[in-house]
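Student: below: sequence and its predicted model.
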Amino acid sequence: MSEQALPLPASGRWRRPLPGFGLGLGIGLTWLGLIVLLPLAALILRSGGLGWAGWARAISDSRVIASLKVSFGASLIAAIAALLFGALIAWVLVRYRFPGRRLMDALVDLPFALPTAVAGITLAAIYDENGWIGQLVKPFGIQLVNNFTGIVIALIFVGLPFAVRTVQPVLEALGREQEEAAISLGASRLTTLRRVILPELLPALLTGFSLAFARALGEFGSVIFISGNLPWKTEIAPMLITIRLEEDGGVPAAIVLATLLLLMSFACLLAINAASTLFAHGNRRDG
């Protein structure tokens, strides 16, 4: 059956139900500027007004350096763990059908909906030495709260959904045709994973890692209940920002620390996005 041409309006031009590109772009940029860019710009300008002396004085503080080490170290470990477990969960959800699959898929988004303070209290209760998991590892001398391990656990909890949701749609679009072709040509499972699947997943893996890392770097609510907040030991940078704001004369140090976390998160996202773009262009040239 041949397609029938739809009648054009009297003007001879189609009228889209949504605003055109110019108006839509203007509205989008306006809201983006008011909600995101303007507050961030105000923070950067305020920190720039402190001068190099103010920055050096705030960054050279031993407590600030210790909190940055804790935040960056725990965020890096948590992002790697979230990426590994998230990719595995995405693989199971996409490639297998089993009872409770829909429930498992819905539970992945639970950290998005759960208030971070509630998550922190729940994790602390479970992993405490009297909790369900804490009492199982207590006889082995393992402590999971009020230390660096507790911080990593909380950050994995909040970062895991980012890894799953970035890898899952790529796996769904990938299908099984390429794997079956590689197997039919005699490739082993390891070779198929390394030469067929991973190259397609690498941009999504990088994106999931960067999102999990940036989210963990700024996490506050779920960490303070499980870390113990010990200065120079388990105190994260966002917690120190709150402490500095409550101190007399501590606002400049809080502004510098907040700006530093902002710049680090933005640099991480920018670097990962650039790497993903370069990798995608390389794949297209190879193809």
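Tutor: Everything's here; your move.
Student: only C-alpha atoms for contact and neighbour calcs from this point on.
Tutor: OK.
Student: I243: neighbouring residues, count only.
Tutor: 13 (other CA atoms under 10 Å).
Student: the one 5 residues further on now?
Tutor: Burial of D248 is recorded as 7 neighbouring residues (other CA under 10 Å).
Student: what's the answer for A106, then?
Tutor: As a burial measure, A106 scores 10 neighbours (other CA under 10 Å).
Student: OK, contacts around it?
Tutor: By CA atoms under 8 Å, 6 or more residues apart in numbering, the contact set of A106 is empty.
Student: against A124, how distant is it?
Tutor: Distance, A106 to A124, using CA to CA, to the nearest Å: 23 Å.
Student: just S60 next, same as before
Tutor: 32 Å.
Student: which one's more surrounded, these two?
Tutor: A124 (25 against 10).
Student: helices or strands up against the helix or strand that contains that one?
Tutor: Per DSSP states H and E, A124 falls inside helix 116-127. Applying 3 or more CA pairs under 8 Å, 6 or more residues apart in numbering; DSSP states H and E, we find helix 116-127 packed against helix 134-137, helix 221-227.
Student: recalculate using a threshold of 7 Å.
Tutor: Helix 116-127 makes packing contacts with helix 221-227 when contacts are defined by 3 or more CA pairs under 7 Å, 6 or more residues apart in numbering; DSSP states H and E.
Student: list the contacts of F266.
Tutor: Contacts for F266 were tallied using CA atoms under 7 Å, 6 or more residues apart in numbering; there are none.
Student: and if we set it to 10 Å?
Tutor: Going by CA atoms under 10 Å, 6 or more residues apart in numbering, F266 touches S210, A214, L260, I272.
Student: same question, G48
Tutor: Counting by CA under 10 Å, 6+ apart, G48 touches A42, G54, W55, I255, V256, T259.
Student: and S67, by the same measure?
Tutor: By CA under 10 Å, 6+ apart, the residues touching S67 are 73, 229-241, 257.
Student: and the helix or strand containing R215, which residues are buried?
Tutor: Using DSSP H and E, R215 maps to helix 198-217. For helix 198-217, a neighbour-count test (16 or more other CA atoms under 10 Å) marks 200-217 as buried.
Student: try stretch 110-121
Tutor: Buried-residue list, stretch 110-121, by 16+ other CA under 10 Å: P111, T116, A119, G120, I121.
Student: included below, for side-by-side comparison, is a second structure:
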Amino acid sequence: MNVTAKTVRRGTLPGFGLTMGYTVLYLSLVVLIPLAALLFNSTGLTLSKLWDVATDPRVLASYRVSLSTAAAAALADGVLGLLLAWVLARYRFPGKRIFDALIDLPFALPTAVAGVSLTALYSANGWIGSRLEPLGLKIAYTPLGITLALMFIGIPFVVRTVQPVLEDMERDTEEAAATLGAGRWRIFRKVILPELIPPLLTGFALAFARGIGEYGSVVFISGNMPMRTEIAPLLIMSKLEQYDYAGATAVAMLLLLISFLMILVINLLQRWAHNRSR
């Protein structure tokens, strides 16, 4: 009888020790060991060299371009992703499944293909760029083109985090608010939006993190002009091609530190929004 009770207490699922061991193993192989390799490669990097790299105008300009365009693209994806998720979750229309599948296309499409396609569209000789160029609006080889490329890459992160929340959301509260005389905008602002803030912050963080390190889709449309459209990942590749491993490591470490701090702040905001909504 004691054996039966012990068996019932253990259950059929693996215990904490086994699952925690596999979790730490996979986390080490995927995340911790590559980061440790980055630190080991920086053993020949002195503090003076790190400071020289960190204060180099070209490096600072690349950080500015990467962070500003990634943030702008993530904010735009937050708005557009919310609209797309709302349409997919609340409405039925012909071709909905095809439309839903197209949202995941940036996940499967090679980033280099996306970069070439966007450049062909928005360059001076492209289908769209040739019509915008006479109006004084240049997209390719500008920060605006980089932002559009990052929006294309990051939009699925927002849609796929917000859509399940909208689909699982109870309609009773909205109907009760409507019967009490609340308008559509007030129902959205007071009832729906508080539930969507945590997934929106999650989608923003994912799109922002992807945008900071994106290379393939940006390298073609950016033009790679130093101090103007050169992104930090491209600068790392340039230093590696010049066998400047210490400089590449320094740029990578600083970019990693900035990304970690910004994602940490976003996660804290997400937890605060989640606790407030509860």
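Tutor: Received the coordinates, thanks. Not measured: the values here are computed from a predicted model.
Student: out of the buried residues of stretch 110-121 of the first structure, the closest to R102 of the first structure would be?
Tutor: Minimum distance to R102 of the first structure across those is 16.5 Å, recorded for P111 (CA to CA).
Student: excluding its backbone neighbours, what's nearest S210 of the first structure?
Tutor: L269 (5.7 Å; CA to CA, 6 or more residues apart in numbering).
Student: before we move on, what about A81 of the first structure?
Tutor: With CA to CA, 6+ apart, the residue lying closest to A81 of the first structure is I156, at 6.8 Å.
Student: is the equivalent of that neighbour over in the second structure within a helix or a strand, and which one?
Tutor: Counting by TM-score structural alignment, I156 of the first structure lines up with M151 in the second structure. Using DSSP H and E, M151 of the second structure sits in helix 143-168.
Student: for that helix, which positions count as buried?
Tutor: 143-163, 165-166.
Student: that one against the first structure, how far on average?
Tutor: Here the mean offset of helix 143-168 of the second structure against the first structure after fitting is 0.7 Å, by mean CA distance after the TM-score superposition for the first structure.
Student: okay, the angle between that helix and helix 193-213?
Tutor: Interaxial angle, helix 143-168 of the second structure versus helix 193-213 (axes from the mean of the first three to the mean of the last three CA atoms, to 10 degrees): 140 degrees.
Student: quick check: angle from helix 143-168 of the second structure to helix 111-122?
Tutor: Going by the same axes, to 10 degrees, helix 143-168 of the second structure makes 120 degrees with helix 111-122.
Student: next secondary structure after helix 143-168 of the second structure?
Tutor: Where DSSP H and E defines the elements, the next helix or strand beyond helix 143-168 of the second structure is helix 172-179.
Student: picking that back up, so the helix holding A124 of the first structure corresponds to what in the second structure?
Tutor: By TM-score structural alignment, helix 116-127 of the first structure lines up with residues 111-122 in the second structure.
Student: how close does the residue mapped onto T207 of the first structure from the second structure get to R131 of the second structure?
Tutor: Alignment note (TM-score structural alignment): T207 of the first structure maps to T202 of the second structure. According to CA to CA, T202 of the second structure and R131 of the second structure sit 36 Å apart.
Student: just to revisit the earlier point, I'd guessed the residue nearest to A81 of the first structure sits against F209; true?
Tutor: No - using CA atoms under 10 Å, I156 of the first structure is not in contact with F209, being 11.3 Å away.
Student: quickly list what's touching both of the two.
Tutor: With CA under 10 Å, 6+ apart, I156 of the first structure and F209 have common neighbours A78, A79, I80, A81, A82, L83, G86.
Student: export those to TSV and tack on secondary structure and distance to A66 of the first structure?
Tutor: Formatted as TSV, these follow (DSSP: H, G, I helix; E, B strand; the rest coil; distance: CA to CA, whole Å):
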residue	secondary structure	distance to A66 of the first structure
A78	helix	18
A79	helix	20
I80	helix	21
A81	helix	23
A82	helix	24
L83	helix	26
G86	helix	29
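Student: can you add distance to L29 of the first structure and give those back as a markdown table?
Tutor: Listed next are these as a markdown table, based on distance: CA to CA, whole Å:
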| residue | distance to L29 of the first structure |
| --- | --- |
| A78 | 33 |
| A79 | 31 |
| I80 | 33 |
| A81 | 35 |
| A82 | 32 |
| L83 | 32 |
| G86 | 33 |
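Student: for these, which one is nearest R15 of the first structure?
Tutor: Checking the shared contacts of I156 and F209 of the first structure against R15 of the first structure by CA to CA gives G86 as the nearest, at 43.7 Å.
Student: just give me the match in the second structure for the residue nearest to S210 of the first structure.
Tutor: Aligning on TM-score structural alignment places L269 of the first structure opposite I263 in the second structure.
Student: gap between that match and A209 of the second structure?
Tutor: From I263 of the second structure over to A209 of the second structure the distance is 7 Å, taken as CA to CA.
Student: cool, and S277 of the second structure?
Tutor: From S277 of the second structure to A209 of the second structure the distance is 25 Å (CA to CA).
Student: also S68 of the second structure?
Tutor: Using CA to CA, one gets 12 Å for the distance from S68 of the second structure to A209 of the second structure.
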